[in-house]
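> Okay, predicted coordinates and the sequence, questions at the end:
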Amino acid sequence: MKRNYSSLLAVSFLFFEVLAVSVVFFLLYDYRITQEFNRDITFWNIDSPRFSNYMVFFLISSVIYTILVYRYQLYRFRASSGLADELYKVIQAFSFAIVLTIGISFLLKYTDFSRLVVVSYWSLAICAACTIRGLKRMVYIQLAKRGALSKNVVIIGAGKFGKALMEELTNYSYLGYHIVGFVDDHERNDVHHNKYLGPISNLREVLKNSLVEEIIITIPSERDLVNRLITDLRKLDINIKIVPDLYNLVMSTVQIGNINSLPVVTLVKTPMRGLGLVTKRFIDILASALAIILVAPVFLMTAVAIKLDSKGGIIYKQQRIGKNGKPFYMYKFRSMVSNADSLLTQLESHNEADGIAFKMKDDPRVTTVGRFIRKYSIDELPQLFNVLIGNMSLVGPRPPLPNEVEHYGDWEWRRLEVLPGITGLWQVSGRSDLSFNQWMHLDIYYIENWSIAFDIKILLKTIPVVLKGEGAY
């Protein structure tokens, strides 16, 4: 029943998206034709000599966009990722569709259409599609919170990956999962409200007694057991998913090639090299320069507020460790009292972060203005100058302190293979609420799986996180 309900809603919103995009195209076409031939606005202008050209363009772009919607699985009503991811894929799909359509139109010699209409259609249709998908996400979240679309799931394994998954599914209700419980050969009554369903051998019985739609396996290292489970469960009408070991995933960035006739696998430290690295630096320079100009009024207001609130300088300069272990000075708006560094030794026993980083939710050194600018990451805006200079990037690992780096092992040192960033995967995944270990995993995952598209996704996800002030102190 829930599947049918979800399918109906998916079809409905796709229909509205198609309708909105079509209206945008034909309004632009009609406006262009009326301006060019001095006609009255009729919305169709079918008898125009250019109607067939525009129709060919619209149909080809629509077919390509439809294929890409299916390719990126954008047709589903259930959310499998955040809104930023979905909107990014929509923009990507529509942009590809327009570019490919232009190429095909030239090959077919259907070129008698306005470039202004094409560009306007590209931008306005994306806005229309994103608006419809934003509304869809709002409806989805409300239904998911009420349990109308929730999917019953059983989790196999309650180790660190199982626990992390349970927290993820519980904290993000938009994913639409209802945890029936978990099976594990070691009883763990402290996990997720005591939803322990017994050992893994009891799984068949659990599935008989409960309406389970999906099983998620979080013990990928136990390959023999996983293979037996898949063989046994694939006969049932149940979705099976496997959460990969993050460490193995991190080490999976390889290039397949050969030395003469011998096949070889080359371990790649990071994809952040060559033309991609040059492109990233170009974006950093352009975006940081533009951002500094746009937020100049915020710089001014923050500076005045800091000066009126407490004694001391406006800018706080702190030594951090950058790419390849090179030290640099990172700039921030001062959010603490002027003698904050000397007071740190008195507060070390109150450290609330595990690992070597220092974090304290109610740090007495933070000023009144400082608490506000920290919550909304305004204190980090001067780092745009670090990006412009070249010792930081817009997106990258968190820049560590020298005393933190002193405790790094070989694995942690990998964070220093790239420029540190103002924001990063850690920023959009919990900020200060993350443990030191989670920071490390997320930073190294980012380094191993970097791409320009990945950077754009992180930047898009940073906006709502900063506006909500989540996990910052």
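Good, I have the coordinates.

> C-alpha only now, for contacts and for neighbours.
Noted.

> For the helix or strand containing Glu36, name the packing helices and strands.
Using DSSP states H and E, Glu36 maps to helix 2-37. Counting contacts by 3 or more Cα pairs under 8 Å, 6 or more residues apart in numbering; DSSP states H and E, helix 2-37 packs against helix 115-145.

> just to revisit the earlier point, buried ones in the helix holding Glu36, by neighbour count?
6, 9-10, 13-14, 17-18, 20-22, 24-34 (16 or more other Cα atoms under 10 Å).

> Pull out the buried positions in the host helix or strand of Leu169.
Taking DSSP H and E as the definition, Leu169 sits inside helix 160-171. By 16+ other Cα under 10 Å, the buried positions in helix 160-171 come out as Phe161, Gly162, Lys163, Leu165, Met166, Leu169, Thr170.

> which other helices and strands contact it?
Applying 3+ Cα pairs under 8 Å, 6+ apart, one finds that helix 160-171 makes contact with strand 177-183.

> ok, second structure coming up, stack it against the first:
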Amino acid sequence: MNAERAAEFITEPRTVRVPARAPRWVVPLVKTLLAFTDLALATLSFATAFYLRNHEAMFRRTAQGNLTWVSEFAPYAALLPLVIPIRLLLLRYYDLYRLRGEFSLVDDMARVFKATAIGSLLIVAAAFMYRGGIAYRTFSYSRGIFLFDFLLALVSIGAVRMILRTGQIVMRRRGVNLIPTLIVGRGTEALQFIREMRARPELGYRVIGLVENGQFDSGAPSYFEGVPVIGNLKSLPEAIRESGANEVIISDPSVPGEALFDVMIQTGRRRGVEFRIAPTLLNCLPSKTEIDQVGSLPMVTLFRSPLSSAARIVKRAADLIIATLALLILAPLWLLIALLIKLDSRGVVFY
């Protein structure tokens, strides 16, 4: 068995496995700290918006020496249990807690704007529907405070994302937070991918091995552009497991679509491995694809890795909250439509 493997593989896949430059808990810790930072910024933006609008302190001391809300801020304080989840869920919905792979500062700022803008609209809608509960049902909220809150949240959250991404660029140039990547096939496309990722480590990829499309030619060099050849397409699932690769780029346009999908099935989606494919292979694309770009190179992502259990819970919670708010906002319109149907036609409104 070992003799057969030595004949088949030029370089053992396990030898190209890159040891982690940081402990596994670092990325979850950074995401957690980022979420707590966003929570603090959402609270601070809302409180600062009140101060800028009214020029009044938000706290006062009671006769017992305890801090409490001033009466003017109390109706807004009652909204904080809605403001904070809406902000965090929208940021998660727009994938602003992702630290893996390539990113664009412009794209990040666009997603921050969408998350804060839609979040502010939902906060306004929730404020005027909920009105702080029974205690403040007759209170009239200031629209200026919501405008200031939007601007402050946009600037502060955007600034934090810029600082985070700048830190990622610095760390990636030092070899940290890079995705171990395999490339399938030799040729011009593979050469471009290797050179682009090597010249721009801030993209977040480290090419650790090359996989031949078909049987290895004994006359072919065992390295391609300094990258070791570790196997062929048939052995790709095993090469992924042994090398610890998290990304596979298909650069050879002659790769059979059936063989590619067999590899993906054998690899299993729960391993968190993403497959990207050169646009020249559009003839074998499934319907569930995503057009993407790595640096200046166009890519098509096949089957994004599935959401984790925590991510599914967050997504489900966001769906329920947004759907509930939409139902509440549109309820008067639906009641009006039901009334018009009842006045215009005989029988029940619902069929």
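Perfect, I can see it now. Treat the numbers as computed from the prediction; the structure is a model and nothing was measured.

> Need the TM-score from the superposition.
Once the chains are laid over each other, their TM-score by TM-score structural alignment, normalised by the length of structure 2 reads 0.61; 257 aligned residues with a Cα RMSD of 3.9 Å.

> Mean deviation, the helix holding Leu169 of structure 1 versus structure 2?
Compared with structure 2 after fitting, helix 160-171 of structure 1 has a mean deviation of 3.6 Å; criterion: mean Cα distance after the TM-score superposition for structure 1.

> ok and the helix holding Glu36 of structure 1 relative to helix 115-145, angle-wise?
With axes from the mean of the first three to the mean of the last three Cα atoms, to 10 degrees defining the directions, helix 2-37 of structure 1 sits at 160 degrees from helix 115-145.

> Give me the next element, helix or strand, following helix 2-37 of structure 1.
helix 51-71.

> So which elements touch that next one?
helix 83-107.

> Map Gly198 of structure 1 across to structure 2 for me.
Alignment note (TM-score structural alignment): Gly198 of structure 1 maps to Gly231 of structure 2.

> would that match count as being in a strand?
Yes: checked against DSSP: H, G, I helix; E, B strand; the rest coil, Gly231 of structure 2 lies within a strand.

> Count the neighbours of it for me.
Residues lying near Gly231 of structure 2 (other Cα atoms under 10 Å) number 26.

> quick one: it and Ala35 of structure 2, what's the gap?
41 Å (Cα to Cα, to the nearest Å).

> doesn't Arg5 make contact with the match of Gly198 of structure 1?
No: using Cα atoms under 8 Å, Gly231 of structure 2 is not in contact with Arg5, being 9.4 Å away.

> what's around Ile283 of structure 1, how many residues?
Neighbour tally, Ile283 of structure 1, other Cα under 10 Å: 15.

> Just tell me what Asn159 of structure 2 corresponds to in structure 1.
To be clear, residue 159 of structure 2 is Ala; Asn isn't right here. In structure 1, Ala159 of structure 2 lands on Thr131 (TM-score structural alignment).

> about what we covered before: what is the nearest of the buried residues of helix 160-171 of structure 1 to Tyr75 of structure 1?
Leu169 (21.8 Å; Cα to Cα).

> wouldn't that closest one be in contact with Val180 here?
No: counting by Cα under 8 Å, Leu169 of structure 1 sits too far from Val180 to count as a contact (11.7 Å).

> Which helix runs longest in structure 2?
For structure 2, the helix that runs over the most residues, judged by DSSP state H, is helix 309-344.

> Thank you, goodbye.
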